[in-house]
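Novice: Got a predicted model here, sequence first, then my questions.
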Amino acid sequence: MIVAQSILAQEPQVKIERAGDNVTAKLAGHWTAEYAALVESLAVEIEAEAGQHHVIVDLRQVERLDTLGAWVLDRTRHELGAHGASADFANASPEQQILLDEVAYRGFHAPEKVKSSKIVDFLVDVGKVVTGAGRDLIDGVAFLGELVSALLRVTIRLRRFRGTAVVNQLEQIAYRGVPIIVLISFLVGCIIAQQGIFQLQRFGATPFVVDLTGILILRELGVLLTSIMVAGRSGSAFTAEIGSMKMREEIDALRVMGLDPMEVLIIPRILALVIGLPLLTFIAAIAALSGGGITSWFYGDISPDVFLSRLRAAVGMNTFMVGMIKAPFMALVIGIIATIEGLAVAGSAESLGRHVTSSVVKAIFMVIVLDGLFAMFFAAIRY
């Protein structure tokens, strides 16, 4: 019984008293979000009883008042004024008065609904995507300029070069990434050879699967698969590491200590990428060709000796160099995108997750675009 009475005492209450042209609404209890429905109904009751009279809202017996209660009371005051009446608050504690003043200052106004069509909204979204892409391109070029200037500073003063950090990043990017890249490349090589054999045997051209596998892997798939895997594995790690340091203000601490974050954090990572990605590309190509050779042996009755001899005849040094030339440029693009997204992280875990996802998506997209541009360039110079 005591508990029930206590709960009833906490519920918001209002007592309406009339004295001439004035109406006094004496509030009591807890005017909080816990009793939101009752607070709303009592506010409607105050409006109904007020009419065209002046209303004094007495807060002397209000035990608790939160933002919802203050907003409902302030809204009631405005609605009474709109209907020709007026209202004032009385006997509010200093804390309650501060909350009422803040609510009145901020103003909770519903945003106006702008009429638009789905076609217009779609075009607006397309425009935002295009402008965002242009902004990202400009930011990337500006960041590349900062990176080149930092590299020149480090080159002039070699004692500022952090070789230990580069070796550590090489271990993380290249050495620890070998198993997964070898496995995936080997399986892709097997799939290419198997599908090539099944399609070419219709025309009695099964041996040409060696030419197909060798050229496709060395020119395109070796570097492309490696870059995509590095973007998903190391690029996301760069963004997460730099982003978490940005969240904990460690990058600002480096600047306070007189250290350049570009030299300490970014140059070692990008240099390790530029060195490690060509090595991983070479290993991936060897693994894929091994998978293609084994599959050709089992499915196409092409012995390893025949496979190697045909591969030597079909593949020239230019075919091998095409894939190797692409690798450093793709590594540079992955590194720039990953570090830019990491430095753009704000102070929340949601922002970190959003930028890590954006880093991987943008890096993979740009790797594919760059591969297409290189393909057109090498075709134009007949290399």
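Specialist: Received the coordinates, thanks.
Novice: contacts and neighbour counts: CA atoms only from here.
Specialist: Fine.
Novice: Run through the neighbouring helices and strands of the one helix or strand F374 maps to.
Specialist: In the assignment (DSSP states H and E), F374 maps to helix 349-380. Packed against helix 349-380 by the contact rule (3 or more Cα pairs under 8 Å, 6 or more residues apart in numbering; DSSP states H and E) you find helix 222-230, helix 236-247, helix 317-343.
Novice: How far does the longest one sit from its chain's centre?
Specialist: For helix 317-343, the separation from the chain centroid amounts to 21 Å (computed by Cα atoms, centre = their mean, to the nearest Å).
Novice: what's the answer for the second one, then?
Specialist: From the chain centre to the centre of helix 236-247 is a distance of 11 Å (Cα atoms, centre = their mean).
Novice: Just want the angle from that helix to helix 349-380.
Specialist: Taking axes from the mean of the first three to the mean of the last three Cα atoms, to 10 degrees, one finds that helix 236-247 is oriented at 140 degrees with respect to helix 349-380.
Novice: Is Q61 within a helix or a strand, and which one?
Specialist: Using DSSP H and E, the secondary-structure element containing Q61 is strand 54-65.
Novice: Which parts of that strand count as buried, going by neighbours?
Specialist: H54, V55, I56, V57, D58, L59, V62, E63, L65 (16 or more other Cα atoms under 10 Å).
Novice: What of stretch 170-185?
Specialist: Using 16+ other Cα under 10 Å as the burial criterion, the residues of stretch 170-185 that qualify are L170, Q172, I173, A174, G177, V178, I181, V182, I184, S185.
Novice: Second structure for comparison follows:
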Amino acid sequence: MSGLAQYELQQGDGGASVLALSGPYLVSTVGAVDAELRALEGPIAKVDLSGLSEIDTVGAWIACSLATEHEAEIVGASDRATRLISALDGTRGEEEIAAPRLPVWERVPAAMGEKVFGARRGVIGVIGFLGALIAATGTLIRHPRRFRWLALVRQLELVGVSALPIVGLMSFLIGIVIAQQGAVQLAQFGAETLTVNLVGRITLRELGVLMTAIMVAGRSGSAFAAQLGTMKLTEEVDAMRTIGIAPMEALVIPRILAAVLMMPLLGFYASGVAIIGGAVIGDVMLGIPFWTFLARIQDVVPIYDLWVGLIKAPVFGLIVALAGCYHGMQVEGNSEQVGLRTTMAVVSAIFAVIVIDAFFAVFFTEIGWG
């Protein structure tokens, strides 16, 4: 038993007990008696360390804790124990260790103020980014040979061609859902044939372009932010500046142009596939032949619905690309910023697209294209 930490309560003068510790009080041995020592009650006048064979910092901490808890005196300490106890003296405090927390009526306005101030910095940053983009565009107009056509073609492939499968599948399913749900509701009024009007107008005018913009934001906008952010983090952007290549001209403008050029094509493609999805449901559920459904689209959908979608598409592409490139170029510090900025790029792009779409809806209604 000599290799285990032990203790004994001895009767001292005046009825107070003396806690005698014995054996090795090391981190590897005190676990057997730690719980029992913490549970000791009653007045303890002294903590006797004369019986200790070995002691380390953990053992000294236990002795100090017992002495502090019972307001006891430490006696019989060896030179090593005395040095350890002296080093630990004053490290035990009773102060509140939790961080101070303001009441909710102060905390919420403070958080809102921080958000507003952060938005102010963000607005200034976006304005500066737009200024740099306009300056770089002006430089390319004056010196068209500096434009990187291969980079543009590559981005056109990534933003447009590579997105066709996922955009097509999403649009096809959306067309099916619109037609099925619309037919169920219109059947209550005996107007199932108006499903053609519903599918045609809502896909060409709104959902085709809007859902495509959201898909491009999640796919290409996040890719722009992650790519540029990683290049900033690995100092590739700084290296480009060092060798005389403008990052705006080489990295940002091709991506923005690709998004602006491909969004009208993707939006029109998405609307067409959604109409095909609606025609499939019309043939299966409503008894409207597939080709008759498609032919009816030309009769019931005014041509300005198509122009509404095509006008909104490049604006949405510009917003998505600007958000992705801006947040990507703001990455600095560590790799966590890449994920943070990528998330911010997608969220801000989708939010801005929906807000701008609402303004477009009001505008086109006011000019008679409602």
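Specialist: Good, I have the coordinates. Computed from a prediction, not measured in an experiment: that's the story for all the values here.
Novice: So after superposing, what's the score?
Specialist: The TM-score (TM-score structural alignment, normalised by the length of structure 2) is 0.75; 318 aligned residues with a Cα RMSD of 3.4 Å.
Novice: Against which helices or strands is the lengthiest helix in structure 1 packed?
Specialist: Taking DSSP state H as the criterion, structure 1 has its longest helix at helix 118-156. Taking 3+ Cα pairs under 8 Å, 6+ apart as the contact definition, the neighbouring helices and strands of helix 118-156 of structure 1 are helix 267-300, helix 317-343.
Novice: what would the ones you listed look like in TSV with distance to A37 of structure 1 and mean neighbour count?
Specialist: Formatted as TSV, the entries for those read as follows, by distance: least, Cα to Cα, whole Å; neighbours: other Cα atoms under 10 Å:
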stretch	distance to A37 of structure 1	mean neighbour count
helix 267-300	57	23
helix 317-343	45	22
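Novice: For those helices, could you give me a markdown table that also reports distance to S234 of structure 1?
Specialist: Written out in a markdown table, the entries for those read as follows (distance: least, Cα to Cα, whole Å):
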| stretch | distance to S234 of structure 1 |
| --- | --- |
| helix 267-300 | 9 |
| helix 317-343 | 9 |
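Novice: Which one, of these, ends up nearest to Y105 of structure 1?
Specialist: helix 317-343 (35.6 Å; Cα to Cα).
Novice: Can you check which part of structure 2 that closest one sits on?
Specialist: Helix 317-343 of structure 1 falls opposite residues 303-329 of structure 2 when the two are matched by TM-score structural alignment.
Novice: average distance between that stretch and structure 1?
Specialist: Average distance between stretch 303-329 of structure 2 and its aligned residues in structure 1, after superposition and using mean Cα distance after the TM-score superposition for structure 1, equals 1.1 Å.
Novice: got the buried residues for the longest helix of structure 1?
Specialist: Of the residues in helix 118-156 of structure 1, those buried by neighbour count under the rule 16+ other Cα under 10 Å are G140, F143, L147, A150, L151, V154.
Novice: Next, format the residues you listed as JSON lines and append distance to S296 of structure 1.
Specialist: Formatted as JSON lines, the entries for those read as follows, by distance: Cα to Cα, whole Å:
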{"residue": "G140", "distance to S296 of structure 1": "44"}
{"residue": "F143", "distance to S296 of structure 1": "46"}
{"residue": "L147", "distance to S296 of structure 1": "46"}
{"residue": "A150", "distance to S296 of structure 1": "49"}
{"residue": "L151", "distance to S296 of structure 1": "47"}
{"residue": "V154", "distance to S296 of structure 1": "50"}
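Novice: between these, which is closest to A380 of structure 1?
Specialist: G140 (26.8 Å).
Novice: Please report how far the equivalent of that closest one over in structure 2 lies from A361 of structure 2.
Specialist: The criterion is TM-score structural alignment: under it, G140 of structure 1 has V126 as its aligned partner in structure 2. Note on V126 of structure 2: its distance to A361 of structure 2, by Cα to Cα, to the nearest Å, is 25 Å.
Novice: could the helices and strands packed on helix 349-380 of structure 1 go into JSON lines alongside distance to L311 of structure 1?
Specialist: What follows is these, written out as JSON lines (distance: least, Cα to Cα, whole Å):
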{"stretch": "helix 222-230", "distance to L311 of structure 1": "16"}
{"stretch": "helix 236-247", "distance to L311 of structure 1": "36"}
{"stretch": "helix 317-343", "distance to L311 of structure 1": "11"}
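Novice: So which of the ones you listed is nearest A19 of structure 1?
Specialist: For those, proximity to A19 of structure 1 was assessed by Cα to Cα; helix 236-247 is nearest, at 59.6 Å.
Novice: For G81 of structure 1, which of the helices and strands packed on helix 349-380 of structure 1 is the nearest?
Specialist: Each of these was checked against G81 of structure 1 via Cα to Cα, and the shortest separation belongs to helix 236-247, namely 47.0 Å.
Novice: That closest one vs structure 2 - mean distance after superposition?
Specialist: Overlaying structure 2 shows helix 236-247 of structure 1 at a mean distance of 0.9 Å from the equivalent residues (mean Cα distance after the TM-score superposition for structure 1).
Novice: quick check: that helix aligns to which part of structure 2?
Specialist: Alignment note (TM-score structural alignment): helix 236-247 of structure 1 is matched to residues 222-233 of structure 2.
Novice: Kind regards, and thank you for your time.
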